[in-house]
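With the sequence up front, the predicted model follows.
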Amino acid sequence: MELGPDTKRIDLTDDHTGPDPVCLSIPCYGAGENTCVDYSPELCIRREPESLLEDALIQLQNRVPLIFSGPRGFGKRWLMQDLLHELNRNNRYSIKYVDVGNLRKEALSISEFLEWFAERIDPDLASAFRNARRSNLRSAMTELMGRYLEDLTPPFILAIGNTDRILDRPFGKDFFRLLRGWLNKVGGQSERWRKFHLVMSTERDIGRLNRELRPAPPFNIGEEVPVNKPFSDAEVVLLAEKLGVSLTEKQKEDIDKKCGNQPSLTAVALYLMREWGEDCDKDCNGQKADKDDERICAVENNLRLRRYLEELEQELRRDADLFEAFKVVRDPPGTDWEPKVHEPLERLGLVVREPEFKLTGSVYKEIQ
């Protein structure tokens, strides 16, 4: 697939955030070494069915907001990247990506957050917001955003990753009211707002979000794109081939057992196999892992996986009841699915319901 020029990478840091994790300067497809450390090229295969991306493109070009929804680790961010790359052929769109999941400072006011948000769209927009008279913050931001759109020639794509995490902030509902107000203007007669297109991703159930954000959630006028399926066996093989890894039947079975074919874990496992080869199942001391070891190779060899598991453990431990629920699923004899208890675990990508209720992959047993 031939790609046009890619959008400029946004790599902003300040008191409230880390580096933006999405880099559009390296295409998903084609030859060339990856030089962007924040980009994950191992996930760059076209997901099944192929019509998924095509349908999403058509909806967005018709100004229908898109919401990529699904558990953590199932490829929402990558699919959004794939969409943005396709939209950016020949620089037909102005594209900005903002990841709410990177907002780290807890004690933010709505004013500070909107300034942070505006900075990721354009530093000049943030400067204008700082200097504006702001008796009504949402109105001020909306007016400034309208002026920003008016100065643009191409249509504007605002892609917001992990949108639902803003609900953990006191001003979360205000932010969603702001987005809904912008979408209402898209449906009006304003020529400048007709340039505006919105793409979001969320781990939380869309129906619940709509109920929580009544009376005017932004999600109920968008098109949901579910991203909740593990890799098929064919996708695992395709991804392995792109990484130069030839899989045996036993290795395919191991990946399914240990990773549940969950895209993020599967990508890590295949990346390890490419980097370590026959040494993949050895620990840091050069000793071979036990044949009954349930880990993907040796966790000690993979800082990326270890950090991911540590982050999940920290999130679980913030809620004692949730961590206890996880341990009941993790340890024999397990338990049956209870929506109120286990949906948060499903949202984190830790459990699956089909074909049976269990941990997504046995590697999650490492969370103790």
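Sure thing, it's come through.

For the rest of this, base every contact and every neighbour count on C-alpha atoms.
Fine.

the helices in this protein, which residues?
Assigned by DSSP state H, the chain shows helices spanning 51-61, 76-87, 110-121, 123-131, 137-150, 172-186, 206-212, 233-242, 249-259, 263-276, 303-317, 320-330, 339-347.

May I have the residues that are in contact with Glu224?
Contacts here follow CA atoms under 8 Å, 6 or more residues apart in numbering; on that basis Glu224 touches 66-69, 206.

ok, the residues you listed vs Ile58, which is closest?
Among the contacts of Glu224, Leu66 lies closest to Ile58 (CA to CA), at 10.6 Å.

For that closest one, the count of nearby residues, please.
Leu66 is flanked by 23 other residues according to other CA atoms under 10 Å.

Verify the stated contact: it with Met200.
Yes: applying CA atoms under 8 Å as the test, Leu66 and Met200 come out as touching, 6.2 Å apart.

still on that earlier bit, figure out which of the helices of the chain is closest to Ser25.
Ser25 lies closest to helix 76-87 among those, at 9.5 Å (CA to CA).

Second structure for comparison follows:
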Amino acid sequence: MARVFISYKRDVRPDQDLAHALVKALKVSHEVFIDTSMLVGERWVERIDAEIRQADFFITLLSPFSVNSEMARTEIELAHQLHAQRGHPVLLPIRVAYHERLPPPLSSYLSPINWALWEGPEDTPRLLEQIDKAMTGGTLPGTTSSVSAPAPMVPHASCAMMRPPLPSAPLELDESLDGAMDTESAFYVVRDADSTVMKAVSQKQGTTVTIKGARQMGKSSLLMRGLAGALAANKRVAYLSLQEFDSPSLTNPDLFFQRFCSSLGDQLGLADQVGAYWQKPMGSSQRCGQYMSGHVLRALDVPLVLGLDEVETLFELPFGTDFFGMLRSWHNNRALPTTPVWKKLSIVLVTSTEPFLFIKNLMQSPFNVGQTVELGDFSVTQVSELNQRQGSPLSPRQQEELFALLGGHPYLARKALYLVASGSMRVEELFLQAAEDRGPFGDHLRHLLFRLGSQPQLKAGLREVLQRGVCPNEDVFIRLRSAGLVRQEGAVVLPRCELYRRYFRERLSVS
């Protein structure tokens, strides 16, 4: 009898129906956990964490709903980490009528693994046979005949096809709320940081720009618009999300630098010369630098803007310092009269974590040179502007109530307005259910609470903030702020918004 954990997006169909069909069939021979089996009042964070850690098999249902669920992504990440550390649970991905390439970071976790495809109830018996074979030593079929082949590490909209943002765009209420926004989205709110980034990437000589901000502030969307602006200025662009590199790359520095170079060449349509450069008797970061200057930059007749997203992925890796030291040397090389080719390169870095926590040698950091822009929450005026673009689903009084609840949180404000404007939820219901686990923001809130459960220091720090308005440990405060959980007003540290205060006071048992 094996222990089986089923991860899925609750309250949507066909995901929930398939999950319950799997439970009914598998529990005959196995011990199966699904979140609906938890008792009322049970501490669900601890239970889910324990069940994933004890599981022999982790079945994840992949659909357009689940791949954009923060909670589902967190469960998959934990299962992937446990499997890498000790070989179990075995991940069994099931695509639920889902034929698209997986978004990062799920692509790095699941793309190398065989999967099964379920199109409808008629496929359930066949799927159960495939799962049974996989659980007795086989693998899922994993054919690629009906699913898009893995794409190179590029943004969802190919950089080559990006166009500069239009003054206006058609209003589409079904636009995705997750990930980087389309560069022509009518719902993109321009902030002061936009002009700084646009000006930097448009100037003739190369520069280095760092975009900082907490989670879900719109950093990746700003990067995409910056790359679109660079294309409009007749520059070439390349984009890499470091979150998309797979586990072998992130554990083998030589492999990482090779794939970094290969990805750049692929995006720019250049011949692959990585093998030749890796014959040179020098370190990987030096080979990478020579590849950039001697092959990439010399082959281009126009400047290049390199956008690097999710760079905090490397902060705690052993070779992270070497990589960031390399970027710093590229920045410094622009000043050398002997290597003018480096003046063609601009670098835009995106991070949600304070780099100085991990890069102690300031001379090896690319984050304290060039320009830095920090994204903050929306202002009252910007939330009002977003409401108008959605067709004004909220009255002026309701706008004030929303701002008091969310404090201008970009992602949550967009989600709230979308739910009301699309008719998915009445505004009265949204406010009434806001801080509930199954409410409009439940997936987001449960994800944050689950993350805290695995980091006792941060959990204790947030409890201090809620009880006393302080966070004595500077390192903990910076991590909480980077996670988007707290903000500072003078000497007082507060939850980022009223929604977080309500939700975490109850879940962390703060009196």
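On my side now, so go ahead. Worth saying up front: this structure is predicted, and the values here are computed from it rather than measured.

Would you pull the TM-score for this pair?
TM-score for the superposed pair, counting by TM-score structural alignment, normalised by the length of structure 1: 0.78. Supporting figures: 340 aligned residues with a CA RMSD of 3.4 Å.

ok, back up a step: is it possible to get JSON lines of the helices of structure 1 that adds mean neighbour count?
Formatted as JSON lines, the helices of structure 1 follow (neighbours: other CA atoms under 10 Å):
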{"stretch": "helix 51-61", "mean neighbour count": "15"}
{"stretch": "helix 76-87", "mean neighbour count": "22"}
{"stretch": "helix 110-121", "mean neighbour count": "18"}
{"stretch": "helix 123-131", "mean neighbour count": "15"}
{"stretch": "helix 137-150", "mean neighbour count": "17"}
{"stretch": "helix 172-186", "mean neighbour count": "18"}
{"stretch": "helix 206-212", "mean neighbour count": "14"}
{"stretch": "helix 233-242", "mean neighbour count": "17"}
{"stretch": "helix 249-259", "mean neighbour count": "17"}
{"stretch": "helix 263-276", "mean neighbour count": "21"}
{"stretch": "helix 303-317", "mean neighbour count": "14"}
{"stretch": "helix 320-330", "mean neighbour count": "17"}
{"stretch": "helix 339-347", "mean neighbour count": "17"}
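
For the residue mapped onto Val237 of structure 2 from structure 1, give me its contacts.
Val237 of structure 2 maps onto Ile95 in structure 1, with residues paired by TM-score structural alignment. By CA under 8 Å, 6+ apart, the residues touching Ile95 of structure 1 are 7, 84, 88, 156-159.

Ala298 of structure 1 reaches Asp279, doesn't it?
No: in this structure, Ala298 of structure 1 is not within contact of Asp279 by CA under 8 Å, at 9.7 Å.

Show me which of these two is the more surrounded one.
Shown here are Ala298 of structure 1 and Asp279; by other CA under 10 Å, Ala298 has more neighbours (21 against 16).

so how far is Ile110 of structure 1 from the more buried one?
According to CA to CA, to the nearest Å, Ala298 of structure 1 stands 44 Å off from Ile110 of structure 1.

next one: Ala216 of structure 1
Distance of Ala216 of structure 1 to Ile110 of structure 1, given as CA to CA: 19 Å.

wait, what's in contact with the aligned partner of Gly289 of structure 2 in structure 1?
Taking TM-score structural alignment, the alignment pairs Gly289 of structure 2 with Thr142 from structure 1. Contact partners of Thr142 of structure 1, counting by CA under 8 Å, 6+ apart, are 178, 182.

now do Gly361 of structure 1
256-262, 350-351.

Now tabulate the residues you listed in TSV and tack on distance to Leu359 of structure 1.
TSV is the format used below for those (distance: CA to CA, whole Å):
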residue	distance to Leu359 of structure 1
Asp256	12
Lys257	10
Lys258	10
Cys259	9
Gly260	8
Asn261	12
Gln262	11
Leu350	6
Val351	4
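
re earlier: ok, and the contacts of Ile95 of structure 1 in structure 2?
Among those, the ones still in contact in structure 2 (both residues aligned by TM-score structural alignment, their matches' CA atoms under 8 Å) are 84, 88, 156-159.

what does stretch 206-224 of structure 2 correspond to over in structure 1?
Aligning stretch 206-224 of structure 2 against structure 1 (TM-score structural alignment) gives residues 63-81.

Am I right that Cys280 of structure 1 is in contact with Leu270?
No: using CA under 8 Å, Cys280 of structure 1 is not in contact with Leu270, being 10.1 Å away.

In contact with Arg426 of structure 2, which residues?
Listed by CA under 8 Å, 6+ apart, the contact partners of Arg426 of structure 2 are 419-420.

change it to 10 Å
Shown in contact with Arg426 of structure 2 (CA atoms under 10 Å, 6 or more residues apart in numbering): 393, 419-420.

So which of those residues is the closest to Ile359 of structure 2?
The closest of these to Ile359 of structure 2 turns out to be Leu419 (CA to CA; 41.2 Å).

Just give the closest residue to the equivalent of that closest one over in structure 1, not the sequence neighbours.
The alignment partner of Leu419 of structure 2 in structure 1, by TM-score structural alignment, is Leu272. Nearest residue to Leu272 of structure 1, sequence neighbours excluded (CA to CA, 6 or more residues apart in numbering): Cys280, at 6.5 Å.

burial of the one you found, as a residue count?
Neighbour tally, Cys280 of structure 1, other CA under 10 Å: 19.

That one against Gln251, yeah?
No: the criterion here is CA atoms under 10 Å, and Cys280 of structure 1 misses it with Gln251 at 11.8 Å.
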